[in-house]
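**Q** Sharing a sequence plus its predicted fold:
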Amino acid sequence: MTEDVQEPNGQDDARHAEKMAKKKAARDKIMSTKTGEKGLIIVHTGKGKGKSTAGFGMIFRHIAHEMPCAVVQFIKGAMETGERDLIEKHFSDICEFHTMGEGFTWETQDRARDIATAQSAWAKAKELIASGEKSMVLLDEINIAIRYDYIAIADVIAFLQTEKPPMCHVVLTGRNAHDDLIEIADLVTEMELIKHPFRSGIKGQKGVEF
């Protein structure tokens, strides 16, 4: 038995076209008022997966447009990642990559060392941003360093508000973004956790987590 295939209804098509034309006109009117440009402060936070992935998506857009950019990783360091390998092997002329972290704090178990490492990463981040040579700088997992008081939130806020060049985009990732950072950010996305394979005994896998 074959299913009946409904022929397009001319009146329905006409109504749909009219509806979409009105939507386009409204959208075009809104877009015509959005003419400004600025270097954005972008925060990816939340318990869900995808914060760093979203940040790297923006970095790869910059690479595709041949716009100079940089990555500073505050926590991840010991493990090999696909993003770092790809950028260092093929795009190091466009994107600087600095892996400053030594792993999550429960791995190092040395607070003084973690603080020193985070401070060094923050110094490098400020250098890259303030240089004015980068269109975007990704500060991967900096929110974790701020949460554990390895970096003073007041210092981060003051620097972003007073020393960040006007057209430099700064992306800050990691869980538990500080309320003060969220307040000054231009774009904040919270990743919500609904399901995660880790809860079913599935480990992190190449090409998905790293």
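**A** Yep, that arrived.

**Q** CA only for contacts and neighbour counts going forward, please
**A** Will do.

**Q** Tell me who's in contact with the residue most central in space within the chain.
**A** Nearest residue to the geometric centre of the chain (C-alpha atoms, centre = their mean): residue 55, 2.3 Å. Residue 55 makes contact with 44, 138, 140, 171-173, according to C-alpha atoms under 8 Å, 6 or more residues apart in numbering.

**Q** A further structure is provided below for comparison with the first:
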Amino acid sequence: MTDTNDNARHATKMAKKKVARDKIMATKIDQKGLIIVHTGKGKGKSSAAFGMIFRCIAHEMKSGVVQFIKGGMDCGERDLITARFPELCEFYTMGEGFTWETQDKARDIEMAQAAWEKAKELIRNPENRMVLLDEINIALRYDYIDVNDVVAFLLAEKPPLTHVVLTGRNAKEELIEIADLVTEMELVKHPFRAGVKAQKGVEF
């Protein structure tokens, strides 16, 4: 008898919740291309962004990726996309590694600027429904690219239905201000601090 009462209460509760949820969803009619920022010290910023790229590929929606930092590093996502889905996703690795590896500020600035030009080209193309700017926040943090230029371009030239995803730590406030969706990855625990290096299939 108790189980029957519990099930009935649960069904009534869920029915009310569904009515409320349906009412909320009925007001969500706008469709737009989003500006999405993944930032924070925790792992998963690029991983989550590539998850969305693979969703676009699964829906046969054209997309593009520009990697601002990860130059010579192995990247499973890049290998898979360029080998299997080049017609659906243009992929450009423009960086030459992290700034502490290159140790050449002028070269880093040059490469970041070139990456930004390629990014603008991909974003301007309305056939690309999503463009991922991987680790652009690092280039912005070091002022290799002017954040005001990025903000102005996204507001003025991004096609209405194109999603743009920007990843990397320390996202600038100007970017957060114009974004539609911002997620901050919080670091709780990481194996690197216990002496474990980056793992294939997890980090790259």
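**A** Everything's here; your move. All of these numbers come straight from a predicted model, not from anything done at the bench.

**Q** Of the contacts of residue 55 of structure 1, which belong to strands?
**A** Under the assignment DSSP state E, the contacts of residue 55 of structure 1 contribute 44, 138, 140, 171-173 to strands.

**Q** where exactly do the helices run in structure 2?
**A** If you assign secondary structure with DSSP state H, the helices in structure 2 sit at 2-26, 45-58, 76-84, 99-102, 105-124, 136-141, 147-157, 173-178.

**Q** What is the longest one packed up against?
**A** Looking back up the chat, that one is helix 2-26 of structure 2. The criterion is 3 or more C-alpha pairs under 8 Å, 6 or more residues apart in numbering; DSSP states H and E, and there are no helices or strands that helix 2-26 of structure 2 contacts.

**Q** The residue nearest to the centre of structure 1 pairs with which position in structure 2?
**A** Taking TM-score structural alignment for the superposition, residue 55 of structure 1 sits opposite residue 49 in structure 2.

**Q** what does residue 73 of structure 1 give?
**A** Using TM-score structural alignment, the partner of residue 73 of structure 1 in structure 2 is residue 67.

**Q** do the same with residue 156 of structure 1
**A** If you follow residue 156 of structure 1 across to structure 2 using TM-score structural alignment, you land on residue 150.

**Q** Then residue 197 of structure 1?
**A** For residue 197 of structure 1, the residue aligned by TM-score structural alignment is residue 191.

**Q** Any idea how many residues pack against that match?
**A** For residue 191 of structure 2, the neighbour count with other C-alpha atoms under 10 Å is 10.

**Q** Which residue, neighbours along the chain excluded, lies closest to it?
**A** residue 197 (7.5 Å; C-alpha to C-alpha, 6 or more residues apart in numbering).

**Q** ok, back up a step: so which pair among the ones in strands among the contacts of residue 55 of structure 1 is furthest apart in space?
**A** Farthest-apart pair in those is 44 and 138; separation 10.7 Å (C-alpha to C-alpha).

**Q** ok, now which ones touch residue 134 of structure 2?
**A** Counting by C-alpha under 8 Å, 6+ apart, residue 134 of structure 2 has contacts 46, 65-69, 165-168.

**Q** Make JSON lines out of those and add distance to residue 29 of structure 2 and neighbour count.
**A** Putting the contacts of residue 134 of structure 2 into JSON lines (distance: C-alpha to C-alpha, whole Å; neighbours: other C-alpha atoms under 10 Å) gives the following:
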{"residue": "46", "distance to residue 29 of structure 2": "29", "neighbour count": "21"}
{"residue": "65", "distance to residue 29 of structure 2": "29", "neighbour count": "24"}
{"residue": "66", "distance to residue 29 of structure 2": "31", "neighbour count": "24"}
{"residue": "67", "distance to residue 29 of structure 2": "33", "neighbour count": "24"}
{"residue": "68", "distance to residue 29 of structure 2": "35", "neighbour count": "30"}
{"residue": "69", "distance to residue 29 of structure 2": "37", "neighbour count": "25"}
{"residue": "165", "distance to residue 29 of structure 2": "22", "neighbour count": "25"}
{"residue": "166", "distance to residue 29 of structure 2": "25", "neighbour count": "24"}
{"residue": "167", "distance to residue 29 of structure 2": "28", "neighbour count": "28"}
{"residue": "168", "distance to residue 29 of structure 2": "31", "neighbour count": "27"}
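
**Q** Most widely separated two among those residues?
**A** Longest span within the contacts of residue 134 of structure 2, C-alpha to C-alpha: 69 and 165, 15.2 Å.

**Q** Contacts only, for the counterpart of residue 182 of structure 2 in structure 1.
**A** Taking TM-score structural alignment for the superposition, residue 182 of structure 2 sits opposite residue 188 in structure 1. Residues in contact with residue 188 of structure 1 (C-alpha under 8 Å, 6+ apart) are 42-45, 182.
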